[in-house]
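Student: curious how this folds, go ahead:
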Amino acid sequence: MEREGILKNALAGDINSFQTLFAEFQNQLKTYLYRLFADRNEVDDLTHDTFIRAFDKMSTFNQESSLKTWVFKIATNLAYDRLRKLKRWPADAQDQGGALAIGSTDIQQAFGIVSQTSNAGAYEMKEHIDFCFTCISKTLPIENQVALILKDIYDFQTKEICLILEKTESVVKHLLNSSRDTLTTVFDNRCALVNKNGVCDQCSQLNGIFNPKQDQLEERMKLELVKESTKFNREELFTLRTKLVKAIDPLHSSGADLQDIIMRCTRTAIGDVAHFAEDRPTG
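Tutor: Okay, the predicted model is just below:
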């Protein structure tokens, strides 16, 4: 059946047709929600809630936007209701997470078990750059975070973001410019890959732990971000960083499970969950 026919059936209330259409962007929706929450449990719950809410409201879809944009708006509204109850992350969230891990034998052992036993337990610097991007984007106000991720990571058009956030084009452009400037400044001060004085050297530190026989300098120099850091200005480096982040699926990459347990440690350290051991396991 052609897509037009599938959409017609979905509009008429056929759940199988709606599932077919939803599946086209389901994984992208999940990774979007993960970047907003840094929590797999929230991703599963919100994806389910979004599917139910969208199907229930399918008769109101007027096709003024794509179905994907319409569903992302529903997901964003659901996410916003939860995110506004949480505090914004501090810029040093990763430092706090690192300090917690260093001081806890149990957490270190948990890292080791995932690294040694999971098919998605590999440590790669480029994936940790994606981890850093997620952590640092969570220092932004919710609307800024949403606008930035939708535009720079998922390539939504500005007019689509206007629809999702229910904001004017001028407001969305302001959100984007402000967010990029803030994150660029944070990365300038923290990223040890492009700034030798950067305070966050987790990429090399963790790579050394999980890949002890690897030449750290050589591994760093494989990254375009590092190779180009002496050529590009700060705005171009930010664009290069987002290009790298776009290429990584934080839920299904070769190191997704390891990065997720590091993220859980970080959330625990800043009080985003009750206790590391009480958080539900990754899966």
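Student: please count neighbours and contacts with C-alpha atoms only from this point.
Tutor: OK.
Student: following element in sequence after the one helix or strand residue 239 maps to, please.
Tutor: Taking DSSP states H and E as the criterion, residue 239 maps to helix 234-246. Using DSSP H and E, the helix or strand that follows helix 234-246 in sequence is helix 256-269.
Student: if you count contacts, what does that next one end up packed against?
Tutor: The helices and strands touching helix 256-269, judged by 3 or more Cα pairs under 8 Å, 6 or more residues apart in numbering; DSSP states H and E, are helix 93-102, helix 105-117, helix 125-137.
Student: one more to put side by side:
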Amino acid sequence: MIHGFTTRNWKSRAVRLPQEDSFHISNNGKIIAVADGVTLDCTNGKAVRKSLSGALDIAFHYPRPSHAKKAADLFTSEAVDYIHSYVSFKEEGKSRIKFDNMDRMFKATFSDINHLIKLENGWKNINYADIDYAHNYPAGCTGAVTIENSGKVLWGYLTDCGVAVVSPKGNLKAKTKDEGPGRMGNYGAEVDAVGGWGSLEGRTLTRKIFRNNPNEPRACGILNGMPEAMYYLRIGVFEKNSEDYLLVYSDGVEEALFSGHEDISGETVDLLRQGNIAGLEKLCRKRVVSEGTLVIKR
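Tutor: Sure thing, here's the model as predicted:
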């Protein structure tokens, strides 16, 4: 069983903000990729806001198709293709990694995709030598990709997309750490001091200091063509038996699935024990903060 979906809350739909999440599953179901496109500003320089004036800005001044969605789609399709190119599938359905160093596999995958996103952004006259953080910030995404291999789940992820393994009884066996905005340390006071996220100064500070900046411990990564993004790639392995659930998700559904980002929520446990995947999708739709994606496999 494998099932994937993207859901959005009513506010995102009401203001007509384009979908910016993406997921892709290999034909044999062994490779899963999920990405969250990072929302950019409207072309009139205003931040995206879920209000009446914000809805008008989005309706008339937000790029369509979304540049963030392009980055997310590029990640999910290319990640599956890249990982597949490293894997040889045997006739009996089992797989083996062509070379032992999985770090190399994931680093090559994320690095090449980051370069492809840079090329995509190049058509929009992004100057990577001197980035305009206020008016021409490069589009990008966060993402996660997994491959099952001989009772293990090999994973690579960046920032706030994630991977988890849950037992049939609903026990959380393993979960990646959320390293999204604010999770590595709060910087809200500094942004508020220059006008908050809604101000051009606040967004400039956030993007310049707290994104793709290895020298700032509270920063997080975005695959947007900047080489510093690779600093935020995390790689690992989880054990998984044939009865366990594998969850690959974007941050929008994390709060629906987990309690305090650490343990699985009671409602999620009940639904998994019942094998009620439709109910799990309904729960995510009810609780999603803005937009979220989940691929679940058993």
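Student: give me the TM-score for this pair.
Tutor: Here the superposed chains carry a TM-score of 0.29, computed using TM-score structural alignment, normalised by the length of structure 1; 153 aligned residues with a Cα RMSD of 6.9 Å.
Student: sorry, back to before: export the helices and strands packed on helix 256-269 of structure 1 to TSV and tack on distance to residue 204 of structure 1?
Tutor: Below are these laid out as TSV (distance: least, Cα to Cα, whole Å):
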stretch	distance to residue 204 of structure 1
helix 93-102	13
helix 105-117	16
helix 125-137	7
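Student: so residue 296 of structure 2: helix, strand or coil?
Tutor: Following DSSP: H, G, I helix; E, B strand; the rest coil, the label given to residue 296 of structure 2 is strand.
Student: which non-adjacent residue is nearest it?
Tutor: residue 247 (4.7 Å; Cα to Cα, 6 or more residues apart in numbering).
Student: name the SS class of the one you found, please.
Tutor: Residue 247 of structure 2 ends up strand, using three-state DSSP.
Student: redo the helices and strands packed on helix 256-269 of structure 1 as JSON lines? Include distance to residue 262 of structure 1 and mean neighbour count.
Tutor: Shown next, in JSON lines, are those (distance: least, Cα to Cα, whole Å; neighbours: other Cα atoms under 10 Å):
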{"stretch": "helix 93-102", "distance to residue 262 of structure 1": "8", "mean neighbour count": "18"}
{"stretch": "helix 105-117", "distance to residue 262 of structure 1": "7", "mean neighbour count": "15"}
{"stretch": "helix 125-137", "distance to residue 262 of structure 1": "9", "mean neighbour count": "22"}
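Student: which of those helices sits closest to residue 72 of structure 1?
Tutor: With Cα to Cα, the closest approach to residue 72 of structure 1 among those belongs to helix 125-137: 18.5 Å.
Student: quick one on the thing from earlier: among the helices and strands packed on helix 256-269 of structure 1, single out whichever gets nearest to residue 67 of structure 1.
Tutor: Closest to residue 67 of structure 1 of those is helix 125-137 (Cα to Cα; 25.9 Å).
Student: need the next SSE after that closest one, C-terminal direction.
Tutor: Next helix or strand after helix 125-137 of structure 1 toward the C-terminus (DSSP H and E): helix 142-148.
Student: which neighbouring elements make contact with that next one?
Tutor: helix 67-83, helix 158-165, helix 169-190.
Student: still on that earlier bit, how about the helix holding residue 239 of structure 1: buried residues?
Tutor: Using 16 or more other Cα atoms under 10 Å as the test for burial, helix 234-246 of structure 1 gives 234, 237-238, 240-242, 244-246.
Student: re the thing from before, reformat the helices and strands packed on helix 142-148 of structure 1 as a markdown table; add mean neighbour count.
Tutor: Listed next are those as a markdown table, based on neighbours: other Cα atoms under 10 Å:
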| stretch | mean neighbour count |
| --- | --- |
| helix 67-83 | 18 |
| helix 158-165 | 18 |
| helix 169-190 | 18 |
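Student: any chance of the ones you listed in JSON lines, plus distance to residue 100 of structure 1?
Tutor: Output for these, formatted as JSON lines (distance: least, Cα to Cα, whole Å):
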{"stretch": "helix 67-83", "distance to residue 100 of structure 1": "24"}
{"stretch": "helix 158-165", "distance to residue 100 of structure 1": "36"}
{"stretch": "helix 169-190", "distance to residue 100 of structure 1": "19"}
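Student: figure out which of these is closest to residue 111 of structure 1.
Tutor: Across these, residue 111 of structure 1 has its closest neighbour in helix 169-190 (23.5 Å, Cα to Cα).
Student: thinking again about what came up before, so the residue nearest to residue 296 of structure 2 sits against residue 277, correct?
Tutor: No: if you go by Cα atoms under 8 Å, residue 247 of structure 2 and residue 277 don't touch, sitting 11.7 Å apart.
Student: more neighbours: which of those two?
Tutor: Shown here are residue 247 of structure 2 and residue 277; by other Cα atoms under 10 Å, residue 247 has more neighbours (22 against 17).
Student: pull the number of nearby residues for residue 88 of structure 2.
Tutor: Using other Cα under 10 Å, residue 88 of structure 2 has 12 neighbouring residues.
Student: who's in contact with the helix or strand containing residue 284 of structure 2?
Tutor: Taking DSSP H and E as the criterion, the element that holds residue 284 of structure 2 is helix 277-287. Residues outside helix 277-287 of structure 2 that contact it (Cα atoms under 8 Å, 6 or more residues apart in numbering): 5, 7-9, 253, 255-257, 268, 271-272, 292.
Student: among those, which ones are in helices?
Tutor: 255-257, 268, 271-272 (DSSP state H).
Student: can you lay out those as JSON lines showing neighbour count and distance to residue 163 of structure 2?
Tutor: Formatted as JSON lines, these follow (neighbours: other Cα atoms under 10 Å; distance: Cα to Cα, whole Å):
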{"residue": "255", "neighbour count": "17", "distance to residue 163 of structure 2": "14"}
{"residue": "256", "neighbour count": "24", "distance to residue 163 of structure 2": "14"}
{"residue": "257", "neighbour count": "24", "distance to residue 163 of structure 2": "12"}
{"residue": "268", "neighbour count": "21", "distance to residue 163 of structure 2": "15"}
{"residue": "271", "neighbour count": "18", "distance to residue 163 of structure 2": "18"}
{"residue": "272", "neighbour count": "19", "distance to residue 163 of structure 2": "16"}
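Student: cheers, nothing more for now.
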